[in-house]
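Asks: Kindly return the folded structure for what I paste below:
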Amino acid sequence: MKNKSKLNKTLLINQNNCNFTDNSATYGGAVVFSDVGNVTNCNFTDNSATYGGAVVFSDVGNVTNCNFTNNNADYGGAIYIFSGSVENCNFTNNSARYGGAVCFYDVGNVTNCNFTNNSARYGGAVCFYDVGNVTNCNFTDNEATYYGGAIWMYSGNVENCNFTDIMRLLVLQFTSTVHTPLKLFPILVF
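Replies: Model prediction:
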């Protein structure tokens, strides 16, 4: 194993065209990236963990053209990611305490994804602890026990998204752009 602090290089790991079913761990039920990584054209079903039911990215991560079904965790039912992007993915029946499908610790982007029947206490489908951008996504039958039936974020933008049958306790409606208030409380988007 190379000591990356001495080499001062970033290790890039890729997972392509894989299927992961019935795996479990504390971090990343199926896959853990301790450095920068990409996941493309993969399927994740019935995986579980404390962090990232299917995948954990400890650094920047990119997920493209993947399907996540019936995964669960405390943080990020399918994906727990430090920062990065999730594009052209489908999330169905995933659950967590924070981010039923995806939980971003830092800045993140979600584009062209479908979220169906995901659930969490905060962010039924997606949770951003920092700045988030969600564009061209569909949210159907997602639910949060407390806040953000579809999305819970500290600040960011939500553009060109469709929301159908979202269950939430507190209702806040934003049509296209979410603006940060006094930063006393997280922005809650359904």
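
Asks: okay, CA-based contacts and neighbour counts for the rest of this
Replies: Noted.

Asks: my guess is Ala49 meets Asn72, correct?
Replies: Yes. At 6.7 Å, Ala49 and Asn72 qualify as touching, with contact defined as CA atoms under 8 Å.

Asks: the more surrounded of these two?
Replies: Taking other CA atoms under 10 Å, Ala49 and Asn72 do not tie; Asn72 has more neighbours (32 against 26).

Asks: ok, that one - contacts?
Replies: With contacts defined as CA atoms under 8 Å, 6 or more residues apart in numbering, Asn72 is in contact with 46-49, 52-54, 78, 94-96, 100.

Asks: Now do it against Ser48, distance only.
Replies: Separation of Asn72 from Ser48 (CA to CA, to the nearest Å): 5 Å.

Asks: Show me whatever sits in contact with both of these two.
Replies: Shared contacts of Asn72 and Ser48, counting by CA under 8 Å, 6+ apart, come down to Ala54.

Asks: Could I get the contacting residues of the residue sitting nearest the centre point of the chain?
Replies: Closest to where the C-alpha atoms of the chain average out (CA atoms, centre = their mean) is Val102, at 1.5 Å. Applying CA under 8 Å, 6+ apart to Val102 gives the contacts 52, 76-81, 125-127.

Asks: another one to check against the first:
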Amino acid sequence: EMEFVFNATLTIDLSYGTNYVSKCIFNNNIAKGRGGGAIYGFTHLNINSCTFKSNQANEHGGAVFANKNLVLKNSKFTSNKAPKNGGAVYFRCHEQSGSYVNKTWIPKMKYYSANITNCAFSKNTAKKGGAIYGFLNVASDKKRLKVNKCNFTANKASSSGRDVLGGTCSNCIYNYIKLTSKNRTVKKSAKKLTLTVKLTKGKALLKNKKIKFRFRGKNYYAKTNSKGIAKVIIKKSVLKKLKAGKKYAVKISYSKYSIKRTVKVTK
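Replies: Alright, predicted model coming up:
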């Protein structure tokens, strides 16, 4: 196991064949060039069981910048950042070259792939792709970056792609607070209206949490049960004052998180 801890630039410039990086720790490294706060790879990379924390790049790939095939597994990325793309990892899926034939330049495109598996990404930040960014030649290139069985927590992207942009994800866990509720339809003559919401964090159900429902200028409160569900009842006396054919807004809030839904009233 090796540990790389610096307060200046540490860039591993790997140039031949496939390079293997295993059981290493990269903390507080800075790349002042194009990118790759800890690792900048010109060739194929295989990274396994490594930890990347508080690394940063001047442009892309706060921790890792991969120009060719990338295999990344069983690794942790925490608090890495890049001002442009890929807070933790930046992957470029293609390489453009060519040659002159009878004084005419013939372009050639070579493609690469990235497989990121069983990794944890938390508190990484970038403009695009808070944790992972795949640079595409065309939209269909996103299939060349595959993210599988990874865990994402509190990553941020100021523009787009909170966790992953430019790739496909499968069997991943997103540890974020989520309020889930549906728009409702109710008859004006109904005896009551039940509003419900489900509160989760990743796959976890959050119980005994206070939820606020705001409807028609009034606040209603309820706590989530063992299934993460909170319910409030809107009485008939409120419903009969509503107009048939009209939609009314409902705001559902927990802590700093909120969603908006509607209630449609029918005759």
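
Asks: what's the TM between chain one and chain two?
Replies: Overlay of the two chains. TM-score (TM-score structural alignment, normalised by the length of structure 1): 0.67; 138 aligned residues with a CA RMSD of 2.4 Å.

Asks: export the contacts of Val102 of structure 1 to TSV and tack on secondary structure and distance to Asn17 of structure 1?
Replies: Below are the contacts of Val102 of structure 1 laid out as TSV (DSSP: H, G, I helix; E, B strand; the rest coil; distance: CA to CA, whole Å):
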residue	secondary structure	distance to Asn17 of structure 1
Gly52	coil	19
Gly76	coil	22
Gly77	coil	21
Ala78	coil	17
Ile79	strand	17
Tyr80	strand	20
Ile81	strand	20
Ala125	coil	24
Val126	strand	24
Cys127	strand	26
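
Asks: Turn those into JSON lines, including distance to Val63 of structure 1 and neighbour count.
Replies: Listed next are the contacts of Val102 of structure 1 as JSON lines, based on distance: CA to CA, whole Å; neighbours: other CA atoms under 10 Å:
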{"residue": "Gly52", "distance to Val63 of structure 1": "13", "neighbour count": "35"}
{"residue": "Gly76", "distance to Val63 of structure 1": "14", "neighbour count": "36"}
{"residue": "Gly77", "distance to Val63 of structure 1": "15", "neighbour count": "41"}
{"residue": "Ala78", "distance to Val63 of structure 1": "11", "neighbour count": "41"}
{"residue": "Ile79", "distance to Val63 of structure 1": "9", "neighbour count": "31"}
{"residue": "Tyr80", "distance to Val63 of structure 1": "11", "neighbour count": "31"}
{"residue": "Ile81", "distance to Val63 of structure 1": "10", "neighbour count": "30"}
{"residue": "Ala125", "distance to Val63 of structure 1": "16", "neighbour count": "39"}
{"residue": "Val126", "distance to Val63 of structure 1": "14", "neighbour count": "31"}
{"residue": "Cys127", "distance to Val63 of structure 1": "16", "neighbour count": "30"}
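
Asks: got these as CSV, with distance to Gly37 of structure 1 columns?
Replies: As requested, those are exported to CSV (distance: CA to CA, whole Å):
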residue, distance to Gly37 of structure 1
Gly52, 14
Gly76, 17
Gly77, 19
Ala78, 16
Ile79, 13
Tyr80, 13
Ile81, 10
Ala125, 22
Val126, 20
Cys127, 20
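
Asks: Of these, which is the nearest to Ser34 of structure 1?
Replies: Nearest to Ser34 of structure 1 among those, counting by CA to CA, is Ile81 at 10.7 Å.

Asks: now the closest one: how far from Val126 of structure 1?
Replies: 11 Å.

Asks: Overlap of the contact sets of those two?
Replies: Counting by CA under 8 Å, 6+ apart, the common neighbours of Ile81 of structure 1 and Val126 are 102-103.

Asks: hang on, Ile229 of structure 2 packs against Leu199?
Replies: Yes. Taking contacts as CA under 8 Å, Ile229 of structure 2 lies within contact range of Leu199: 6.4 Å.

Asks: OK, contacts around the residue mapped onto Lys123 of structure 2 from structure 1?
Replies: Using TM-score structural alignment, the equivalent of Lys123 of structure 2 in structure 1 is Asn93. Applying CA under 8 Å, 6+ apart, we find Asn93 of structure 1 in contact with 69-71, 116-119.

Asks: Let me have those in JSON lines, extended by distance to Val178 of structure 1, neighbour count and secondary structure.
Replies: Converted to JSON lines, these look like this (distance: CA to CA, whole Å; neighbours: other CA atoms under 10 Å; DSSP: H, G, I helix; E, B strand; the rest coil):
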{"residue": "Thr69", "distance to Val178 of structure 1": "29", "neighbour count": "23", "secondary structure": "strand"}
{"residue": "Asn70", "distance to Val178 of structure 1": "30", "neighbour count": "23", "secondary structure": "coil"}
{"residue": "Asn71", "distance to Val178 of structure 1": "29", "neighbour count": "33", "secondary structure": "coil"}
{"residue": "Thr116", "distance to Val178 of structure 1": "22", "neighbour count": "25", "secondary structure": "strand"}
{"residue": "Asn117", "distance to Val178 of structure 1": "23", "neighbour count": "22", "secondary structure": "coil"}
{"residue": "Asn118", "distance to Val178 of structure 1": "22", "neighbour count": "33", "secondary structure": "coil"}
{"residue": "Ser119", "distance to Val178 of structure 1": "22", "neighbour count": "30", "secondary structure": "strand"}
